[in-house]
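Q: Okay, structure incoming, though there's no sequence with it:
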């Protein structure tokens, strides 16, 4: 493969995933045509053999890989091209059709599937024209360096071993995965009067955003006795006609809030497209995402594992830290990126620090008891169990938030970086902003911070904090504010505007 081809493919790397344009639009050309997908399939086969040491070259017992996709319009096309590459390389494929990212990982754990690896075709919450690939083996998801290796070896010429043509079989993975979730919920709820229908009497509204998560309403909740009337957008539709399937999106959360209140439901559940993220709304319409979601699962984890550590992404509230510590737990505030927080949690456990949860404010939540897999459906199942157990005392899951102080104001500004040297420009602005904060009155740099620059506010701004960091996936600087004093953020933004207006290489119009 030429260096030019390698560079073209390397541009498809998105951290520990692959993402690109799968459908042509007026402004965007396709970067994931069939021939590129096939090459990536060959690179994956090489990676399985050379890096994961699987017997891809075995003529007696071929390696088996599960392949599935979310509701995106390009999913079937990409799956077909990917299966052709894998079978050409001598790999047997289990085509699981519509599925979720967590379910694809579980295909490597279920004995009846006997898959050594799996691939999920998804681009999470991105617009319909995007798609991508996530890779798993039984030991977990691919890392950043694994994706780089796959793309570097993405060519038929890299398949040097003798092989037979692989075969393809079809299975319904979501059926197996749903049954597994039902079993876990039944096992977890000890107080149900009807053990086989432990959610009977609960009214739960699900918003799947037309992604792959509609099964959770019909195949999990309803079969456990829950009333799911008022659930919305359960049908897979890759146009995503109703709202962005993203539990970190204000419009999406407003939609599920409205559905809960209009249907007088006990709770609302919302998923992203491939169901590795989720969030809730309580019966009063309060959003339980971001810091609130972290608080709920932290409270559950600490009750089950006193003194445990919770790893979070960096942009979390000081109130959350106080909340976790008051419960007897510890917070490890790490850097943004779901693989980053998961790997930090795994590392802490290996070093002897008991760590139960790794969770980002975006809704990626991974529990030690569940392979440290960021699984939005398992997270909800865990909270449903706690909610049912608390009902004995007349409480519900939102009762866990009673001692979490809520900020008076929050805001976010996203500065587009306009230069070609995105990383360098971003780092330059962050360094300059750090120096600016050190000299500014009523702002103090927070030393316990590993990402960008974070400062605590005091004096005329009242109690609060701000943080600026690089976006992981876009050419942006993200500036987040949180304050316990009304109108303090507006004053702070006005006071720092002059600094940003002097910076080169960023668009300040959003400020």
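A: The structure has been received and is ready for your questions. Since this is a predicted model, take the numbers as computed values, not measurements.

Q: Going by C-alpha atoms from here, please, whenever you check contacts or count neighbours.
A: OK.

Q: thought residue 75 was touching residue 121?
A: Yes. Applying C-alpha atoms under 8 Å, one finds residue 75 in contact with residue 121, separated by 6.4 Å.

Q: and here's the other structure:
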């Protein structure tokens, strides 16, 4: 049996460490064989395959392709791409199968795959477990597929630009944190008419400055400082594979995703009154409040790109967004998460505003909140910890929303604990009416979490 830890097959993709007992060339070959079998069983005989710029991604990509071809899958190799470019390629090339070799925003030393079996559909938990079981039993189909190469970058940029209307000239900072998004962001925003100041847009898989993760403070604080230093109107930060967006205003202040999603929601609702907008369990109460105020229908759902895409399809929603910076447009687009398209749409919205970004943001409702906080645990224990905490909060008579972890409400705010799908960590976030209330809620959670020996006492919001 191939050595593949079951814990690498997560809620909505597969991620593990680059190591002899986790991800390596041989294990990636078996991923290709397992997923190729999964596709063939569903009558899918073609797959688009691309990879990010991590040090191991090119060789992992080659071994995945080898496995797919030996199953009889015909492969279109699109080379180095952002994750959204892979989703887009399925539509452009009219192909249902997709493999993107990427660990997204994870630190150096990790890699993985995002797997798709239909347009705007990436595999969910049960699908991934089926792929794992195929690999564990080596129950592979055999065939002889073909391979051809396609370069999609130019067509991708032209399509996105054709779907947005930016009528002002902005001076913007672009920070891709040495990740893969550097292949597209500077050029596409120049074509959109922006004056672009580049920051860490050269690709370096060692991530010499920090992990390219706009969900953390390290990348966002640096983006803010550079935006002010270069006298830009705003700054964009993109994660390692280009599907998460960070935003700072002209004063260098981080505008966390649940605040800028308010602006995007207003844009969507101006074109489609009454539209449904989906968001995950980590967002501020201000977001559903503003959606309702502008005539929309807010829907809370599970965190995770695969979960959100499936819910969008079910609800026929116009848009969705996550606190992590994933933003999904069905209006004017295809229904998958693309940080580049979200950034272009923000510029479209701001084109129609007279105020600066900080002035526009000042019109949105606001509560005191924390960024996303990561607490180390183990992949083996994290779900059980969350389950026990959820039950304990319910026994203590708190109002608990448990569609994805536990979002626990107090009289003056709320706190969230959930298990990360991507890493052996717990994810926390807190919001309240005052700083004092915020600290009280955090203490409630800290006291409960400290009882678990497998949970670290250190709380980290840096994004590393």
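A: Perfect, I can see it now. Note that the structure is predicted; figures quoted are calculated from it, not measured.

Q: Please work out the TM-score for the two chains.
A: TM-score of the superposed chains, computed with TM-score structural alignment, normalised by the length of the second structure, equals 0.89; 457 aligned residues with a C-alpha RMSD of 2.7 Å.

Q: rewinding a little: of residue 75 and residue 121 of the first structure, give the one with the bigger neighbour count.
A: Shown here are residue 75 of the first structure and residue 121; by other C-alpha atoms under 10 Å, residue 121 has more neighbours (30 against 21).

Q: And the more buried one, how far from residue 97 of the first structure?
A: According to C-alpha to C-alpha, to the nearest Å, residue 121 of the first structure stands 10 Å off from residue 97 of the first structure.

Q: cool, residue 86 of the first structure as well?
A: For residue 86 of the first structure, the distance to residue 97 of the first structure - C-alpha to C-alpha - is 16 Å.

Q: more crowded one of these two?
A: Taking neighbours as other C-alpha under 10 Å, residue 86 of the first structure and residue 97 compare with residue 86 leading, 27 against 21.

Q: Check for me that the more buried one belongs to a strand.
A: No. Assigned with DSSP: H, G, I helix; E, B strand; the rest coil, residue 86 of the first structure falls outside any strand and is helix.

Q: Can you tell me the closest non-neighbouring residue to it?
A: residue 41 (5.8 Å; C-alpha to C-alpha, 6 or more residues apart in numbering).

Q: ok, now residue 69 of the first structure?
A: Ranked by C-alpha to C-alpha, 6+ apart and with sequence neighbours excluded, the top spatial neighbour of residue 69 of the first structure is residue 121, at 4.4 Å.

Q: ok, now which ones touch the one you found?
A: Neighbouring residues of residue 121 of the first structure by C-alpha atoms under 8 Å, 6 or more residues apart in numbering: 67, 68, 69, 70, 75, 78, 79, 131, 132, 133, 134.

Q: Redo the residues you listed as TSV? Include secondary structure.
A: Output for those, formatted as TSV (three-state DSSP):
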residue	secondary structure
67	strand
68	strand
69	strand
70	coil
75	helix
78	helix
79	helix
131	strand
132	strand
133	strand
134	strand
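
Q: Just give me the closest of those to residue 362 of the first structure.
A: Set against residue 362 of the first structure, the nearest of those by C-alpha to C-alpha is residue 134 (18.0 Å).

Q: can you pull the contacts of the aligned partner of residue 161 of the second structure in the first structure?
A: In the first structure, the residue equivalent to residue 161 of the second structure is residue 182, according to TM-score structural alignment. By C-alpha under 8 Å, 6+ apart, the contact set of residue 182 of the first structure is 220, 224.

Q: what helix or strand is residue 343 of the first structure on?
A: For residue 343 of the first structure, the host element (DSSP states H and E) is helix 338-350.

Q: relative to helix 338-350, how tilted is the next helix or strand after that helix?
A: Counting by DSSP H and E, the next helix or strand C-terminal to helix 338-350 of the first structure is strand 355-359. Strand 355-359 of the first structure and helix 338-350 are oriented at 170 degrees to each other (axes from the mean of the first three to the mean of the last three C-alpha atoms, to 10 degrees).
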